Structure formats: structure tokens, C-alpha cells
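Visitor: I would like to see how this sequence folds:
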Amino acid sequence: MHLGRIFLPTRIHHMAQTQHSKLYLQALSALTFLIIHGGVLAAAGATPSNSNNTSTTATERVKENDTSASSPSSSKSSSTASPTVLPEIGVSSTRIKQDAITINPTQTITTIEAKELERTQPTTIFEAIRDTPGVAIEGGPRPSGMTFNVRGFNSNEDVQVRVDNVPKGFEKYRFGGTFIEPDLLKSIEVQRGPQIASGSGSLGGTILAKTKDAADLLKPGRRYGGRIKLGYASNNDEVQRSYLAFARPVDAVDILYNRTYRNSNDITHSDGSKLPQSKVNSRAQLLKVGIFPTDFLELITSVTLLEESGLQPYDALTSDPGLSNFGNVLRDIEDLSIAHTAHWNPEYRWIDLSATVAFGHTKVLETYLPGMSRNRSCGLQGVTFCGNDYHDQKVKGITLELTNTAQLYKQDNFSISLLTGLQYRSMENETRRTTDSQGPNINESFPADGFWAASTSGENAYTAAFIQSRIQYGRLGIIPGVRVDWYEISSTEDRVKRHLAEKGLSSEIDFDHTSYSMGLTFDAIANSLTFFANYGEGFRPPSINDYFTYGDRAGTPPKPANWLPNRPWLGEVGLGPPYSSGEGRCNTPDTNFLCGDVFKIQSSQSSEIGVHYQTPNLFGKNIQLMSKFTYFHIETKHLLRYFSIDDLTNTYVPQDGWEKRNGTEFEGSLFYKDSYFRANYSRTWGSYFNPQTGNISSIAWVPANTLNLTIGTQLTSRVGINASYRKVSERPLINGGTQDGYELFSAGGFWSPTDNLTFRIIGENITNKDYHLNGGGDFSGLLGNRGPGRNIRLITEITF
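Guide: Below is the predicted model of the structure:
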């Protein structure tokens, strides 16, 4: 059986999609030409449209007057609206402000602004967004073991994370894989559910983080400035040092440099015991330069670097004694991102153009010393020298993106806007396993070239085009969209490529996928009550490892005891010494036991309905209220984890596993003078079908029901206080039993005796509650590590 014959039905499906994709691409290309051509005319002196046709810009999004306990000298943040989301019309043209947390009225998008980051002073990006409805943090409390869970999706391949549009995070066994220093950030946008610009890997949602800008920090009339931040945490004796310098030497140039250090001891539980190997030793830097040649053009370059090292557990995700027996490793991490962005928004309604060229890499080097359980070479027969083992993983990424928002028509109560975009992303993964040990049998398990058949190197690349329009007629808004992705997933291992070539098989798998979206909005009461409904499709392709990995040693697969007598048992030579054959994950000898492109693409359909209500004068008083309720339903098909080949017949078992999720999310804010109150609640439930057992069961890896309450006030212009309450309900565990719920109380405040000096105090888990976190990754439905006990943080900020 040839691989091409295995994939024939899917090929036919993809060929049909390709014909539609060409039509979409041709239409998009023609539209892009018109937009660029119109922009050239405008730049050459074409008369801009009159004021009746000016665009509704992203800065018209709802802003809320949050008087959270942050320094009064803080600069107002610039707009954090994403260039890949159409601006709101109608309900967004309100006078209610949001400058701490921005809630999109008709989409499930919440943005944590700079003012809220100042108030909470999170030590990880995970802590920064944990109060967002539908979001939970899994793994931890070690930063290297934390992962996002958005509406029950918890894989790095289901939740995208980007910093200045550079993709972050990668798949590594029992590891988090996301490294971001929150002190470098000015905003974090949390998108629940797939968006038109997200593409694959966003079944659960997307986390978009933006780094600080000098323009947000400079005081009026100043050209230069700086800040020194010193912090101490009582729980693990963490010491934070942050040095920030920013300048606008000339009107057309902004420069910012930020350097942050974090060092700590092990985390302390409520009973005084320690969480082993939870020390932090990290260094982070941000360099950002902005150039503004004209009033309509801005060019930004940002460089972020995070380095971390230390003794850490190999398994950073779970505390289950039966699963977490991998011991410790020495781990060195380097995460680099370089992003070049341009934004051109002339006084011409057809052009609001954004472009990104970004590069990044993440390097994780693990060293297994002799005596560590992950050191395998010293236990091999005939070893003459026992040395270190190494696992070296490098992930390199390239991102190219071009988007434009055009106001095609606007007259009276009718308008049409159009978002178009082109994207290219490539992620290349290189994995090597080597050793210092010596002996006659070393090369059998540790080839000199570092090849590791169980986690091969490869590249995942795609090109995408999307188009989304917004048609607004009076109170009714219609937002249709379509996106086409062209994928190439390939192996870059020479051994694997030669091995596949022997059977006439390709080392590259190509496919395309089309996704659709639709949104409806209706302003029942202008600028006050809005109903909305959204539909979006997402997908997740198989990974490089799904397509191209072999067995651990890729040796001749043993013949099962129940193997049919008249059936040959084949082994395919080709990987090269010391491998006698190539045993892939599939029991298909004709494909060298590789699964190849017999997979189906995992896909999802997400639907949500909701209502948004706001008023600047509740009960006729100067009380501002904003509230939003959302109900969602997500159906995911062709689950990759249920892919299988029947051992006896070599028959492909249909990839028919599915999941169905339902959930409710509420977020609301209340403001009166210098006081505020915020409430968030989320509940998610669902079921899944396991085709291997035929059973339908409740999903155990969705977040528990969660309630977050925050209250605060500014007592004077220089003093502010706040308090928060978090209640997490109990939840069932996948292996039986129940994970207990818990309640956490926190409080904080600031005092600014002068304009240049601010003191902060933050108390976390004030009642010293003992509780368990969720397991992470594949162990989301299991009990995680115990959470930290009481923690008092003291922070001093000196600005100049």
C-alpha cells in the first residue's frame, strides 16, 4: 500500500478546496492591488475623502475610566487595538472609558492594559491574564511548567502566543515552552476562540502581547526619562531589579531600553515546605526604536531577549508520583525575538496599512549529569567513561504579515469597511541528543550526528490570505470573512529524507484549508444595549512529530505474539547506522512505518451569542456600568490524539474522535468617581467521544468554574488601595476523584510621596490557603503541584 493511495480521499478533498482557494486568492490579489494603487495616488497628492467618509479608527474602541491603584504619574497608554480586528461601529462610539482593562463589546476579546499591569505587578504573563473569563493557568507554579488553558484548549498548538506579532511557545514533552517577561509589556490582548487573522493553532484562542513604547512613558515636555524598580517577595525571597531608560532625542525618533533581573529561592507552601527546584534565575532585555518620518507613517523595531538557567525538574507539568519520576535536569533557555513593524495611515479612507517582518528563536539545552535519572548513557553496557547527556532543541521562526483596513463607503447610516491580509509563517525545529560518555555501544543509542528518531527535526510553514468585511446598516452589523491557508510540513533530517526516498515517499506534506467566519451585531439601544453573535472556524494540522517520527531507537519492530501466520513482517533499512530499520508510529510497513499524510486535520466550529450593556449614568447618577455576557459552543472533530492503525489488519481506524464544549462568560465593571468594582465569572463544560472505546464521557480538562472580584479606590491623588477575591470550584479528575476548590484573597496599594517616587505593597494568598493547581499539557485533567503560600511583595519605583 503506497502512501499516496492511503491519502487519496483527502487529496481529492484538498483538490476541491484548492479550486475555491485560487478564486479567493485572485479576488484578494485584485483587491490588494486596488488598495495599494489607491494609496500611491493618495501619497502622490490625491485629494483625501471628505469628513463624511473618514474611517472609524481603532482608537474609538471603548475606554473605561478605571481608577485602579496605580501611580498617578503613569502615562496614558496608547491604543492597543489589533490591526487584524475590524474597528467597532455603533456601540463603540461611547463616552465610557477603559484604561485598565478593555472589553470588546461584540467579540470575546479582553485587553489587559498598562495600568492594570502596574497595579498587579505580575511575575509571569500567566498571572497577568488569569482573571480573564474563560482562561485558566495550568502547570506551574514554576514558570517553565505553566501553560494557557483557553476554553478547555491547553496545548501550545491550540493556543497561540505572540509578542509584537512574533510567535512564541513550542511543543516539548512535559514542558511549558512559553517565555515572556511581563515587566517588558504594555498590554496583553486575550482573544477567546479563533479569529480571522489567527489561522491554525488558535482553536482555543490567541494571546497577543505588546512591549512598551517610549511615547507611553515620557512626561509632557520631556525628551528623556528613566525608571528604576526594585522588588522583593517574601514567599521565595525573589529579588527583582528593573532598569528602564527612554528618550525622544528628536521629534521623529523614540528609543527605549529595559533590563530586568529575577532571582529567587524555592517556592514555599502554606505549611512551610518547599517546592523543590523552583528557583528562578532569569534575565530579560528589551530594545525598542521608533521612527516617525511623517505624521502618517511609523516604523518600529523591537528586540526582546530572555535568558534563564538553573536546576529544574524534567517534568514541569504534574506532581502525580506515578507520572512524575523523571528527576531533575540542568536547563538553559534563550528566547530571542526581533520584530520590524510599519503602520501607514494617511488621510485616505482606503488605507490603514500594517506590515510586520519578524524573526525569533528559542533554544533549550538540557544537561543530564551522571546520576540523574534522565542520563541514559551511563547505564549502557560496556561504558568506559560516564559523562553528561544533552538534549538540545532549537526553534526558529519567521513571520511576514501585511494587513489593511479600508473604509470603502460611509454615508449617513450605511457603511462598508474591509480588512484584508496576507501572512507567511515558518517554524523550524531542530532536535539533537548527544553524550560525553564513551564505550563500544554508545553509538547504538547516541549517534554521533545527534539524530534522535523519536523527535525528528523539521519545518512547519504556511502562507495565508484572509478577507473580512463589515457592513453596517443603521443598528445592524454583518461581518463575514474567509481565510485560506496553504501548508508545507517537511522533515529536515537527512536520514529521514533518505529513508523515505528509498520507498519513493516524499519528505514534505502539502495541503490547503479554508476557514469561514461570520459576525452579527444589533444595537437594540444606541450606545447602550447590543446583541451579538459570532461564528468562526479553526484548525490544527498534525505536527512534525506526528508526521515523521520513528520509534525511540528505530530498530526492527518486534513481531507481535498475535501476528497473523500468513502475514509477512517487514523491516525497512535506510536510517543508517546504528539503526537496522525505521519503525514509525504507524503499523504500516509499506510506508516505512511512518504515519505520513494519512492524518485528517483537526478542525473546530465555534459559535457564540451574547449581550453587552453599558451606561455612563446608572440610576441617573455619575455611575458608569459596563457588562457583557457570552454563551459559546465549540465542536472539535478528527481529534489527533485518537489517530490509530489496527495492529492486526494494518487498517486505518477512522479519526472520528470529537469534543463538544459549552460555556458561559461574564465580565463587568462599575465606576463611581475614584472607585471601581470589577467582576468576572466563567463556566465551561462538555463531552468527548473516544472512538477506540466507543464511550462518550465528560471532559475533565476544562477549567473549573471561576469567580473573580476586584474592588479599589484612589484615596488621594497619591494613595490608592485595592483588594481581590478569587473562587475556583472543585472539578472532577480524569483518573477519578475530585480536585478540591479553593478561595484566594489578595490586596495591594501604592503611595507616591513625590512625583518621582512610588512605593507598592501587594499581598497574595493573604489567608495562606493550601491548594492544588491543575496539571498541565496532556495532564490537564490531573492534580497539579501545590500552589504557593502567603506572599508579600514590596516594590519601589524611582522615576526621573
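Visitor: rest of the way, CA atoms for contacts and neighbours
Guide: Fine.
Visitor: could you pull out the helices for the stretch 401-550 of the chain?
Guide: In the stretch 401-550 of the chain, helices defined by DSSP state H, counting those that start in this stretch lie at 442-445, 494-502, 544-548, listed in chain order.
Visitor: looking at the ones you listed, which is closest to H20?
Guide: Across the helices of the stretch 401-550 of the chain, the minimum distance to H20, taken as C-alpha to C-alpha, is reached by helix 544-548, at 26.3 Å.
Visitor: off-centre distance for that closest one?
Guide: For helix 544-548, the separation from the chain centroid amounts to 22 Å (computed by C-alpha atoms, centre = their mean, to the nearest Å).
Visitor: ok, back up a step: out of the helices of the stretch 401-550 of the chain, which gets nearest to A316?
Guide: For those, distance to A316 was read as C-alpha to C-alpha. The smallest value, 20.7 Å, belongs to helix 544-548.
Visitor: burial measure for the residue lying closest to Y462 once chain neighbours are set aside, as a count.
Guide: The spatially closest residue to Y462, leaving aside those adjacent along the chain, is Y487, at 4.3 Å (C-alpha to C-alpha, 6 or more residues apart in numbering). For Y487, the number of neighbouring residues by other C-alpha atoms under 10 Å comes to 21.
Visitor: quick one more, to check against the first:
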Amino acid sequence: MTRSRLRGTTALILVSLCATPVAAQEVATDINTVSGFLGTLYLTPGKRDLSLGGAVPVTTVDAEEIEDRQAGTIAELIDSVPGVTLINGSTPQGSGINIRGYGANEAYGNDQKIAILVDGASVGSEELYRIGTQLFTDPLLYRQVEVLRGTIGSFEYGSGIVGGVVKLETKDASDFTGGVPGFRVGQSFEFSSNTAGAVSSTTLAWQPTERAEFLLNYTWRQQDDQVDGDGHEIGNSGFETPSGLLKGKFTFGQDDEHSVTLSYSRTTADEKDVPYDTFGTTGGSFGNVDRLTETSQTTLEYRYNPVSDLIDLTATLSYADQQIEYSYVPGSSPLEFTPTWPFLRDTVNADQQYETTKLTVKNAAMFQTGIVDHTLRAGVELSRRERADNDAASAPGGEDNRLAVFVIDEMRFNGFTLTPALRWEKSEVESATTYGDFENDALMGGVALAYEFGNGLSVFGSYAYTEGLPIIDDLGPAAVNEWRMTTTEKSDTWELGASYASVDVFSPGDNLSVRGSYYQTELWDITSYSATGSTSPNLDRVETEGFELEASYGFASGTYVDFQGSWTEGTEYADGLSDTDWRNKPGDAVGLTLGHKWGDWLDMSWEVRHTTDARDALEADLPDYTVHNLRATYRPQTGALEGTEIRFGIENAFDLDYTGNLSSRDAPGRTYKLGLSKVF
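Guide: From the prediction side, this is the model:
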């Protein structure tokens, strides 16, 4: 899409602001719902609640599911979300998140086409060769993980986002106190058999008044090298990651209209004599290193929400800092005395530090024009990303300063919801050496339209266009900068879908929720991927399409069925070369969970995930594979164990020997998991 086409779309959006409206229709069902910008959150009887009615494909993993899954990494929390694929997701090192074919790849943990936010702080976006996403943080620090797929819901969070957004929200003290003044202690233990995995998480929650709350958490997690389904050790899969979270919130003013929240989280990983290449299982050409990784996120949020429909103001100042210190282990690389060693030496001995400071100020206003109901969200964002200068060829130093403005207007009338969105962003990238300084800017946006029929059925469609501005990692010699630092990657995505939610569908008291969507994406002016074997430095374009489906059905008796599925196709094009499959195309996957709840005291489930048409990180075809997981959660209602939650799980129950889709090493074999938690 050219700028003239975007301006044409913008004109249509502005004309639509004058449309004649009536109040939006409500679905007449007895299903518990929570309404919001992303649609209506339907509280299903199954493992996961579904967001229906809106045009943004979003999946929310809440606190209960986080604990239920007993995940060892953030990536493992979202591996059952349609469109999401994990790369080596069972360890923090060398893992990555791929959404709709974008994100992590065989070389880097992120291609800048997905965004990861921790309490609003931008994390895990650096392109460090063979190091993964660098998302070093513990799942037990979080109360919720939200995955927004595609571009249409991304304009509030960044530019150039094609795959989607992962938003993590840390726990609050009130999650433990229930909002009642007092002091509570939460303690969790987890144990896993593959191999010697153990977790201890301690939370101190204090609420001196209803208007003040404080939380302190310390989580220690470790595991030895795991074994695959064939009993072979998976090298480079052990880790130890102590984490901490400090969070406080004050609410004050008339009608509690002001609030200030401060959160600080930190995770470290101190590894000795481990492969530099975190994607691999051995040292390989790079050899081994001692590596210390320290990552932290700090967020200060002020909210002003008076008794006024026109003001709901939030100002968020965030700071993310990650330091990685390397020290090469002499004699561990077979290339130590070859002509290529100087390049490798600079890479494996380089210390990395990158810091991202961001200020976002936004307001949500509700008003009417005629009979059109508006929820208008507008904001401005200032950010600075700094990377320390070093001699590593894979990580140039410099600064990336950005200014962005976004406007999103959700308009409801006659059962329709029309949501235009615009974002303008300007960047200034300054090299720390001799690569030069570069400025770029872009206008991007889209529009979504949804219609609710009033009987539980809704349909939706959207179009979104975005541009990815050059980053520090794109800096290089003059011949490279001529095209890479002056070109913005462009993409557009069309999406169509429908959702349905109702009760008493097939039997009295049952509950059905389902959402399906089809999308097409084109990426062009590509600077982040090269065409192998081509004289051209980059691909001409990439085209992807896919279908995603989520559904939940429950009986009044407590039996439930959850379903997730995704199908993806992708092709990359380059001048002078044959068209080939998109190198990061994920396989097709379906997941089915069958479970039963006996009131509040017992929940047992069987999860099956089948993947087909998959490839590994080197694009070699993989055989189809089916993985079975069993889970049970027991909550005694009386006696000495009242208030205790006991969880038992079996991951990869049939000990399948397989390599996961887009992964570079074998997946773990059968793993027994036991979890104990209680709030005192």
C-alpha cells in the first residue's frame, strides 16, 4: 500500500465519523461476559476464556491457567494459542516466539515483527546472533498474558508489527488479599521429573488500607539438562534463573480518581562453560562461554480517572535493561587457531547492554456524535533505545530515538462497531561508531468493522497497513546503509471472521463459544531477510495466509471441550529465483482439550496437540507428531488442606521422540510435574 492509498483510506475513516448511529446491540444470553475494546470476554467452562464480538484476534491466558500449565518459560504459557509456534520453548536460553510466521527465526530471537511488553515496558526485541528472544523472566510473576495476533490491534503498541503483540501483566497484592486490608503470604512449590526441575515462589502481599497495596515476590527456578523421548540428553537445556518482583500501588483523591503504580522485576541467569550458540546443543564453531545475563524492567504508571466520560488518562514511564557478559572458555572452539577466529573471538567475548526508556501518555474518552457512541483512545509515545558500543560484528552500538502518535476510535451504531486506527512514528538512529545517523518516519493505520446480530452471532473484517522503521541492528557499512537504513519494511493484512456465543444450544445449561478468522498478509521492501543465492540483497516480498479457530463447549454437568487450530501457508519471492515456501512458515496445528470439573474442588483434563506440515530451524521437513498432556488440579474444601491447591501433570505422556516445529533441538520427553500452592 502506498502513502496515497493510505491517505485515501484515512479520508474514508474521517467521513465515517459523521455516520448516523444507534446503540450497539447486546447478545441476549446468560453467559458471563466482560466487555472491552477487544470485544467481549466470554467466561467459558473450559480452560480458556474467549474474546468474541471484536475484530482483533486476541487470546488471554489468566492466572488460573498460568498455574495450571506449570510452564517453565513464558513461551510455554502461550504455545496452545492459535497461530503461535515456539522455537525451543522449554528453556529461556535459545527460545523464541513465532506468531503467524513472524518473530523468532533460525538466527535471531526476534525479527521486529512481534512486540513483547512487560507491564508496558518493551523487552526481548534485540537481534543478537544465535541468542534467542532474551525473554528471561519467570511465568509465576504474572497474573495474565494476552496475545494479540496480526497488525490491526497493534497501533497502540508499536510500528512494523506483523505477527502480533504479547502483553504480560505482573501480579498485584490484591490478587492475594482479595482487596481486603491485611497481610497474606503465598507459597508455591513445583517439581518436574525431566530433569530435576524445581521451583519455589514466595509472595508477601500487604494491603494496609483499601487504597494502598504492596507486593514482594522471590521465585527460584532451576532444571538440569533434559532428556528427549528417546532417552538422550538434550545439551544446553539446563538453567537456573532466580527472579524477583516488587510492586506497589497507591489510590487517592476524590472518588479514588488518582492512582500511582510502581513495578520492578528482575531475573538473572549465571551460566558456566555453556555453548555460546543457545539454539544448539553443543559449542560448535563458537565454542563455550561463561555467560551472566541480568534483565530488569521498571514501570511507573500514573492514572487519572475522574467521574467524567471524557477523561481516563494514563501516563506510563518504563525502563528495560539487559546486560549479557561473556567470557570465552579457551580451547572450546575448533576454529580457535584459524583465520576466521578473530571474528568469532570478538563475538564470544563481547559484553552486551541495551536499555529502552519509554514514556507513553494516552487518554480514553467516551462521547456521542448524534447517535454514534465513541470510545476514542489517543496517545503520544517517546522512546529511547541505547545499545553499548562493542567490537561484536553482530551487534552494533548506538541510539534509536522515536516519537509516535496514535489515535483509535471505536464507534458503535446500529449493531456495528467501526474502529479506525492511525499511528505516525518518527525515528532517529545514531551510530556509536562511523556508520552515520539516519532519520525515517511513517504513517500507518487500518480500519476494523464488526457487526453483532443480537442472537450471539457476530461477523468482522479488518484491513491494516504498517511500516517497520530501521533499527540499530540494521547499521552497517555505507553500501548496506544506502538501502537498509533508508527503507521501511511495509506490510498489509486483510482479515475476515465470525464468532458465536450462546447457552442451551444442544442441551439445557450447555455453553458454546467459537471464533474463526482468515487472514492474508503481504510484506515488501524487505530489509530483514536476504534471498539465499540471489544477487539481490533482499527478498522481493513475502505472502502469507492462514486460518485460526478457537472454540469452547461445556455441559451443565461440568464436562468441557476446548479446541484450538491454525493453518498457515507462506511463499517468499525474489528476483531471478524460483518461488519457495516462506522459511519461517509454521506447521499446521490442532489442539483438543477434554476435561471435567467437579465443582470447585477438582478439575481433570486431557490435552492433545497434533502438528503437521512442520519443518525444523534448518527448513528440513519433519514427520507429523501428536503430543498428549494430562493435568489435574485438586482444591480441598475442608480439613487441614483447605485452601491448598495441588496440581499434577504429565507432559508428553507417551514419551514421543520429536523435534518441535521450527525448533533446532529435540523436545523434552515424558515429564511428570507436581505443584503445591497456598495463600496463608
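Visitor: now what about the TM-score between them?
Guide: Between these two chains, after superposing, the TM-score reads 0.87 (TM-score structural alignment, normalised by the length of structure 2); 647 aligned residues with a C-alpha RMSD of 3.6 Å.
Visitor: out of the helices of the stretch 401-550 of structure 1, indicate the one that is most buried.
Guide: Mean neighbour counts were taken over the helices of the stretch 401-550 of structure 1 using mean count of other C-alpha atoms under 10 Å, and the top value, a mean of 23, falls to helix 544-548.
Visitor: next SSE after that one?
Guide: Sequence-wise, the next helix or strand beyond helix 544-548 of structure 1 is strand 602-615, with elements assigned using DSSP states H and E.
Visitor: mean shift of the helix or strand following that following strand relative to structure 2?
Guide: Scanning forward in sequence from strand 602-615 of structure 1, with DSSP H and E defining helices and strands, the next element found is strand 623-637. Once the two models are superposed, strand 623-637 of structure 1 sits on average 0.4 Å from its counterpart in structure 2 (mean C-alpha distance after the TM-score superposition for structure 1).
Visitor: give me the helices and strands touching the helix or strand just after strand 623-637 of structure 1, please.
Guide: Towards the C-terminus, the helix or strand next in line after strand 623-637 of structure 1, according to DSSP H and E, is strand 644-645. Helices and strands touching strand 644-645 of structure 1, as assessed by 3 or more C-alpha pairs under 8 Å, 6 or more residues apart in numbering; DSSP states H and E, comprise strand 652-653.
Visitor: mind checking the longest helix of structure 1?
Guide: Scanning structure 1 for the helix with the most residues, using DSSP state H, yields helix 8-43.
Visitor: do a quick rundown of the strands in the stretch 201-350 of structure 1.
Guide: Secondary structure of the stretch 201-350 of structure 1, counting by DSSP state E, counting those that start in this stretch: strands at 205-211, 224-233, 238-250, 253-263, 267-268, 274-275, 281-294, 297-313, 328-344.
Visitor: let's have those strands in JSON lines, adding mean neighbour count.
Guide: JSON lines is the format used below for these (neighbours: other C-alpha atoms under 10 Å):
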{"stretch": "strand 205-211", "mean neighbour count": "23"}
{"stretch": "strand 224-233", "mean neighbour count": "18"}
{"stretch": "strand 238-250", "mean neighbour count": "18"}
{"stretch": "strand 253-263", "mean neighbour count": "21"}
{"stretch": "strand 267-268", "mean neighbour count": "24"}
{"stretch": "strand 274-275", "mean neighbour count": "18"}
{"stretch": "strand 281-294", "mean neighbour count": "19"}
{"stretch": "strand 297-313", "mean neighbour count": "20"}
{"stretch": "strand 328-344", "mean neighbour count": "20"}
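Visitor: what's the closest of these to N695 of structure 1?
Guide: When those are ranked by distance to N695 of structure 1, counting by C-alpha to C-alpha, first place goes to strand 205-211 at 27.8 Å.
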